[in-house]
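> with the input below, show me the fold.
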Amino acid sequence: MYAVFLSPESWSAVVLSLRVSLVATIVSLPLAIWIAHLLARKEFWGKSLLNGLVHLPLVLPPVVTGYLLLITFGRRAPIGQFLEQTLGIVLAFRWTGAALAAAIMAFPLMVRAIRLAIESVDPKLEEAAATLGAGRWFTFTHVTLPLILPGVIAGSVLGFAKAMGEFGATITFVSNIPGQTQTVPSAIYAALQVPGQEGDAFKLVSLSVILAMGALLVSEALTRRHRRRVMPS
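Next comes the predicted model:
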């Protein structure tokens, strides 16, 4: 039944896209929370520079980001050679590289959503916890984090959706290898290059819309559930 809707190669692209997006979101989420908290609550030299670096992938052409990844983490690049020889990690032209590219492109959206959530929390609540003897980690996990959880969920969904749709940086860094690095956007692009495969491209587009809408509905449901628990009627 599944093969009727999509070919095995297309299903492989869908599975790989889900894998890449989940890994990119889960791995980058802790760093996104930390950077968002740093930008929202701290004043330090270089804050504007850090903020600019975080949002740089949003304004750079994705192909440029992919090229920078290639010359930084490629197998002939110093960092790429170090990772391969020391840790056995290869990123260029592997699905792990696709996850890295997706995470970098999604990171600014995650940080932005979480930062707005943190800035909406009254700092006096955190100060009150500190005056009662709570440490910074306890205050964050028991006061701040529960209050910003809707923003964390929203940022995660935005990051996941961006990772699912990432194309330029991914195809530049890891190419478009069916079964290895071909994600849904790459599969759509490849289908559109072959006459007569417009139907396959439309099916992938339709599935992408369904997955994106499903993620948004799940996010909304989780947010509402959290609000009912925090602010019971």
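
> only C-alpha atoms from now on, for both contacts and neighbour counts.
Will do.

> quick one, what contacts Ala36?
Ala36 sits next to Val111, Arg112, Ile114, Arg115, Ile118 when contact means C-alpha atoms under 8 Å, 6 or more residues apart in numbering.

> and the gap between the closest residue in space to the fourth one that isn't next to it in sequence and Val64?
So that's Arg115. Sequence neighbours aside, Ala36 is the residue nearest to Arg115 in space, at 4.5 Å (criterion: C-alpha to C-alpha, 6 or more residues apart in numbering). Ala36 is 25 Å from Val64, where distance means C-alpha to C-alpha, to the nearest Å.

> can you check Leu109 too?
18 Å.

> who has more neighbours, these two?
Neighbours were counted for Leu109 and for Val64 using other C-alpha atoms under 10 Å; Leu109 has more, 24 against 15.

> who are the contact partners of that one?
Applying C-alpha under 8 Å, 6+ apart, we find Leu109 in contact with Gly155, Leu158, Gly159.

> for stretch 197-205, buried residues please.
In terms of neighbour count (16 or more other C-alpha atoms under 10 Å), stretch 197-205 has its buried residues at Asp200, Ala201, Leu204.

> export those to JSON lines and tack on distance to Gly168?
Putting the buried residues of stretch 197-205 into JSON lines (distance: C-alpha to C-alpha, whole Å) gives the following:
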{"residue": "Asp200", "distance to Gly168": "21"}
{"residue": "Ala201", "distance to Gly168": "17"}
{"residue": "Leu204", "distance to Gly168": "18"}
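
> out of the contacts of Leu109, who's nearest Leu145?
Leu145 lies nearest to Gly155 out of those, by C-alpha to C-alpha, at 13.5 Å.

> ok, Phe160 - how many residues close by?
When neighbours are defined as other C-alpha under 10 Å, Phe160 has 28 of them.

> name the nearest residue to Met105, sequence neighbours excluded.
Of all residues not flanking Met105 in the chain, Pro57 sits nearest, at 5.7 Å (C-alpha to C-alpha, 6+ apart).

> and that neighbour, what helix or strand is that in?
Using DSSP states H and E, Pro57 sits within helix 47-59.

> and that helix, what does it pack against?
In terms of contacts (3 or more C-alpha pairs under 8 Å, 6 or more residues apart in numbering; DSSP states H and E), helix 47-59 is packed against helix 95-119.

> list the buried residues for the helix it packs on?
Here helix 95-119 shows 95-118 as buried, counting by 16+ other C-alpha under 10 Å.

> one more to put side by side:
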Amino acid sequence: MGTELFEPIFLSLRIAIIASVIVMVFGTVTGKLMANRTWRGKTILETFLILPLVLPPSVVGFLLLIFFGANSSLGRFIEFMFGAPIIFTWWAGVVAAVVVAFPLMYQVSRAGFETIDRQVEEAARVDGANEWAVFLFITLPLTMKSILTGFILSFTRALGEFGATLMFAGNIPGKTQTISTAIYVAIDSGNMKDAWILVISILIISTSLLGFVQVYRNRTYE
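The predicted structure is shown next:
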């Protein structure tokens, strides 16, 4: 078993960590802005935000190719800024992971913000706390359980992403090949030993993280 077998694992972990941190920040902020608010157009925006959750991964990958392609304004801007297109790089894997994982983080964080007792926040404001202090010392700690849960779910979703990553980042060994695409190649070539090693690796990582979330949630409710 060569060290090249572990390259997809390390790359997938790198992509999942970066993507889940990005998703946690933007998903938490968006969840806070959308929670307990009703305004015209909210349903349309919210539908757009969670759309990647129900779209086939191949469709997500196709849309990413269109938006970040060489013929798009965004694609040309990225190539101008960084000297190379983002397509078929491991950063394309990060973008794909962010897109497919964001709806999970958004929904969980928004639900967490909506469960907060508003009287607690109002009490802090009456005592002289400004909005930033209320968010930082009251709202955020009360929502931390949901944020952590969303982060873990987003991480595991990003770790196992396949379809959008395959179309947008490709499957270049040592460069863009993730666990999921490596498993596909191993099975397609009949290399069941490597497939099993990769499958067991992602099962251990995902099960451990989800188990941590369950233990944390159960202890919180006690």
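
> picking that back up, the second structure: which residue goes with the residue nearest to Arg115 of the first structure?
Under the alignment defined by TM-score structural alignment, Ala36 of the first structure is paired with Gly31 of the second structure.

> what of Ser48 of the first structure?
In the second structure, the residue matched to Ser48 of the first structure (TM-score structural alignment) is Thr43.

> ok, now Thr131 of the first structure?
By TM-score structural alignment, Thr131 of the first structure lines up with Val126 in the second structure.

> what of Thr170 of the first structure?
Checking TM-score structural alignment: Thr170 of the first structure goes with Thr165.

> so that match makes contact with Ala96?
Yes: with contact defined as C-alpha atoms under 8 Å, Thr165 of the second structure counts as touching Ala96 (5.7 Å).

> joint contacts of these two?
With C-alpha under 8 Å, 6+ apart, Thr165 of the second structure and Ala96 have common neighbours Gly61.

> which residues of the first structure fall in helices?
Listed in chain order, the helices of the first structure (DSSP state H) span residues 2-5, 8-41, 47-59, 62-73, 78-82, 95-119, 123-131, 136-139, 145-165, 168-174, 184-192, 198-230.

> next, format the ones you listed as JSON lines and append distance to Gly88 of the first structure.
As requested, the helices of the first structure are exported to JSON lines (distance: least, C-alpha to C-alpha, whole Å):
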{"stretch": "helix 2-5", "distance to Gly88 of the first structure": "36"}
{"stretch": "helix 8-41", "distance to Gly88 of the first structure": "18"}
{"stretch": "helix 47-59", "distance to Gly88 of the first structure": "27"}
{"stretch": "helix 62-73", "distance to Gly88 of the first structure": "13"}
{"stretch": "helix 78-82", "distance to Gly88 of the first structure": "9"}
{"stretch": "helix 95-119", "distance to Gly88 of the first structure": "12"}
{"stretch": "helix 123-131", "distance to Gly88 of the first structure": "43"}
{"stretch": "helix 136-139", "distance to Gly88 of the first structure": "34"}
{"stretch": "helix 145-165", "distance to Gly88 of the first structure": "25"}
{"stretch": "helix 168-174", "distance to Gly88 of the first structure": "17"}
{"stretch": "helix 184-192", "distance to Gly88 of the first structure": "27"}
{"stretch": "helix 198-230", "distance to Gly88 of the first structure": "33"}
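
> if you skip the residues just before and after it, what's nearest to the most centrally placed residue in the second structure?
By C-alpha atoms, centre = their mean, the second structure has its centre lying nearest to Ala101, at 3.1 Å. The shortest distance from Ala101 of the second structure to any non-neighbouring residue, by C-alpha to C-alpha, 6+ apart, is to Ser154 (4.9 Å).

> run through the residues that contact that neighbour.
Each residue near Ser154 of the second structure by C-alpha under 8 Å, 6+ apart is listed here: Ser20, Val23, Ala101, Phe102, Leu104, Met105.

> how about the residue lying closest to the first one once chain neighbours are set aside, what does it touch?
Right, the one you point to is Ser20 of the second structure. Leaving aside its sequence neighbours, Ser20 of the second structure sits nearest to Phe155 (C-alpha to C-alpha, 6+ apart; 5.1 Å). Taking C-alpha under 8 Å, 6+ apart, we find Phe155 of the second structure in contact with Ala16, Ile17, Ala19, Ser20, Ala101.

> let's see it at 10 Å
For Phe155 of the second structure, the contact set (C-alpha atoms under 10 Å, 6 or more residues apart in numbering) comprises 13, 15-21, 23-24, 97-98, 101, 104-105, 149, 206, 209.

> same question, Lys203 of the first structure
Contacts of Lys203 of the first structure (C-alpha under 10 Å, 6+ apart): Phe5, Leu6, Ser10, Ile188, Val209.

> now which residue in the second structure aligns to the last one?
Going back to what we said before, that points to Val209 of the first structure. Match for Val209 of the first structure (TM-score structural alignment): Leu203.

> ok, now how distant is that match from Pro52 of the second structure?
To Pro52 of the second structure, Leu203 of the second structure is 24 Å away according to C-alpha to C-alpha.

> tell me which of these two has more neighbours.
For Leu203 of the second structure versus Pro52, neighbours defined as other C-alpha under 10 Å are more numerous around Pro52 (18 against 13).

> surely that one and Glu46 touch.
No: Pro52 of the second structure is not in contact with Glu46 according to C-alpha atoms under 10 Å; the separation is 11.4 Å.

> pull the number of nearby residues for the equivalent of Arg76 of the first structure over in the second structure.
Under the alignment (TM-score structural alignment), Arg76 of the first structure pairs with Asn71 of the second structure. When neighbours are counted by other C-alpha under 10 Å, Asn71 of the second structure registers 11.

> what do you get for Glu220 of the first structure?
If you count neighbours by other C-alpha under 10 Å, Glu220 of the first structure ends up with 16.
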